[in-house]
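have a look at this fold, sequence not included:
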């Protein structure tokens, strides 16, 4: 995603997801404009596609961000993308438990997200990432800047999601479910 060695030191902030109203990419772009005004060295990437892509492309131009925002469309190597990002942002109006945040944390990428849906639980009330008010581009921009200036230790987030969502946990949970169902069936026959 960074492209060349000369871009290795350039701060990169990204968002990934379907370009639909509930994901609120426009808020991300408003925050990007505020960040760019303070830190012109920061670059932004939007990963994904969807019904609002043309609108978002127009907003990028309207905010004069074309030189600092890249829209990639869908990419298959998200692990590489998360590894390149200095901050992963999520600007959704509502969410359940977003896989993108789980993946970012597992990759050791700092997260700044809106305080909606399952995100406060997933980010353990802000312990594993910064939470900001939904719809507040200033708070999103400030939290991204703080994260760029003071990157958190990635290990707590990585350990938390691996223990909650890793393959060992999945196997253990499925095994317990099957044992419970078999025990019910055995009990019903008795």
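Yep, that arrived. Note that the structure is predicted; figures quoted are calculated from it, not measured.

make it CA atoms for all contacts and neighbour counts henceforth
Noted.

residue 93 belongs to a strand, doesn't it?
No. Remark: residue 93 does not belong to a strand; assigned using DSSP: H, G, I helix; E, B strand; the rest coil, it is coil.

for it, which non-adjacent residue is spatially closest?
The shortest distance from residue 93 to any non-neighbouring residue, by Cα to Cα, 6 or more residues apart in numbering, is to residue 22 (5.3 Å).

so what's the gap between the helix or strand hosting residue 141 and the chain middle?
Taking DSSP states H and E as the definition, one finds residue 141 inside helix 137-149. Taking Cα atoms, centre = their mean, to the nearest Å, one finds the center of helix 137-149 at 14 Å from the center of the full chain.

so residue 128, which of the three states?
coil.

so who does it touch?
111, 156, 157 (Cα atoms under 8 Å, 6 or more residues apart in numbering).

and the longest helix for this protein?
In the chain, taking DSSP state H as the definition, the longest helix is helix 167-189.

tell me how many other residues crowd the spatially closest residue to residue 11 that is not a sequence neighbour.
Spatial nearest neighbour of residue 11, chain neighbours left out: residue 42 (4.9 Å); criterion: Cα to Cα, 6+ apart. For residue 42, the tally of surrounding residues (other Cα atoms under 10 Å) stands at 20.

distance of residue 42 relative to residue 55?
23 Å (Cα to Cα, to the nearest Å).

same thing with residue 86?
Taken as Cα to Cα, the span from residue 86 to residue 55 is 26 Å.

please say which of these two ends up with more neighbours.
Comparing residue 86 with residue 55 by other Cα under 10 Å, the one with more neighbours is residue 86, at 21 against 11.

just checking, what packs against the helix or strand that contains residue 29?
Element membership of residue 29 [criterion: DSSP H and E] is helix 25-38. Judged by 3 or more Cα pairs under 8 Å, 6 or more residues apart in numbering; DSSP states H and E, helix 25-38 is in contact with helix 53-62, helix 137-149.

and here's the other structure:
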């Protein structure tokens, strides 16, 4: 069977700057590994269908959109005709029955499309059961794709309470299901150790680091003009936080460090780029600390715009609790940033303290303030770290095209062997 006769179906949820962009007829932004997954198969001539789980009743009336050769379908995740069960919502949630009812409803919707894929690609464990059931109906291969995991952190690092561990059980069960392949991003969350703990067959397991756009560094970039454009005075040191604003990314650590930093460098500005559930709390914290003139919130941006923020920054900071080997770290290195991060997960597989980044042992606000003050007072050190970061990243990481070709070949071979 030729590639033009192949069909792949992706099961996914709404991702930031993906779902919204598709609805507007714009090439998806957000996390590159999401949209690039279906783009590579489209490039090779496959028929590509992407099913996005959402609440159609309140959000989007149309159920199918064609964009750049890919067909997008929206799956209704609302209660719909089971709304009469709303009174039992808490009880149903506790036993996961509401989730099961919704998934059954979505499987029926998928079957009605008549699409018979050669392979089903489940983006996260949320869609594991749906994907496997569908693969049985149409005799297709099924792949589980995980974008990192919190399991290792909950069970082995923080040793969270019993309730937190119970919440990970659905994911743990997923690793024991009969997938043809399991892919977990090596993003610093120790997915390989989780797979080993769950005794995932090594023959069906892949643990890749994400690719990167190697054109993020801009030689002779006019940082002064860009800083003024976003409201940062040309003489002000620019500290940068970039990414989804969420609790485990702990952007609050840097906000709390700002009063100490400002005593030494009163003109310093902290630019926070991104959106998320932590935004309101960060704004409240900023006001409580009297930092409204020193902390600037820039909201979400298109992925193609991140290089300008990276190149304008004096220090890029990643204060996360987990996942410190994320896309953002890789991109900041390739952009030649002076990076300040924490030694959690597998961060030190890529960066070394004092060589191509400043890597703090897990700590709190005081360490961030001291490290930032030291870097702002030592421009030569920043230049050396930036240069080494760029050289490390250029040598170590694959481009997105190279990385996605690896994934395409793996999945294409699964289908060929199945035939």
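Nice, I can see it. Not measured: the values here are computed from a predicted model.

and the helix holding residue 29 of structure 1, what's buried?
For helix 25-38 of structure 1, a neighbour-count test (16 or more other Cα atoms under 10 Å) marks 25, 26, 27, 28, 29, 30, 31, 32, 33, 34, 35, 36 as buried.

sec struct for residue 13 of structure 1, please.
Counting by three-state DSSP, the backbone at residue 13 of structure 1 sits in strand.

map it across to structure 2 for me.
Residue correspondence to structure 2 (TM-score structural alignment): residue 13 of structure 1 is matched to residue 239.

can you give me the neighbour number for that match?
Residue 239 of structure 2 has 22 neighbours, counted by other Cα under 10 Å.

check contacts around it.
268, 269, 270, 271, 313, 314, 315, 316, 317.

export those residues as CSV, with columns for distance to residue 235 of structure 2 and secondary structure.
Converted to CSV, the contacts of residue 239 of structure 2 look like this (distance: Cα to Cα, whole Å; DSSP: H, G, I helix; E, B strand; the rest coil):
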residue, distance to residue 235 of structure 2, secondary structure
268, 9, coil
269, 10, strand
270, 14, strand
271, 15, strand
313, 12, coil
314, 11, coil
315, 15, strand
316, 17, strand
317, 20, strand
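
for those residues, which ones persist in structure 1?
On the basis of both residues aligned by TM-score structural alignment, their matches' Cα atoms under 8 Å, what survives of the contacts of residue 239 of structure 2 in structure 1 is 268, 269, 270, 271, 313, 314, 315, 316, 317.

so which of those is the most crowded?
residue 316 (28 neighbours).

hmm, it is touching residue 339, no?
Yes. The pair residue 316 of structure 2 / residue 339 is scored as a contact, 4.9 Å apart, by Cα atoms under 8 Å.

so how far is residue 119 of structure 1 from the equivalent of residue 249 of structure 2 over in structure 1?
Correspondence of residue 249 of structure 2 to structure 1, assessed by TM-score structural alignment: residue 23. Distance of residue 23 of structure 1 to residue 119 of structure 1, computed by Cα to Cα: 13 Å.

swap in residue 59 of structure 1?
27 Å.

more neighbours: those two, which one.
Using other Cα under 10 Å as the criterion, residue 59 of structure 1 and residue 119 rank with residue 119 on top: 22 against 16.

show the contacting residues for that one.
Contacts of residue 119 of structure 1 by Cα under 8 Å, 6+ apart are 95, 96, 97, 98, 113.

can we see that at 6 Å?
Not one residue lies near residue 119 of structure 1 by Cα atoms under 6 Å, 6 or more residues apart in numbering.

which residues are in contact with stretch 170-188 of structure 1?
Outside stretch 170-188 of structure 1, not a single residue reaches it (Cα under 6 Å, 6+ apart).

for stretch 139-147 of structure 1, same thing?
By Cα under 6 Å, 6+ apart, the residues outside stretch 139-147 of structure 1 that reach it are 31, 35.

how does it look with 10 Å?
Under the criterion Cα atoms under 10 Å, 6 or more residues apart in numbering, residues 13, 27-36, 38-39, 42, 86-91, 110-114, 129-134, 137-138, 148-152 lie in contact with stretch 139-147 of structure 1.

got a list of what residue 158 of structure 1 touches?
Contacts of residue 158 of structure 1 by Cα under 10 Å, 6+ apart are 102, 103, 104, 105, 106, 107, 108, 109, 128.
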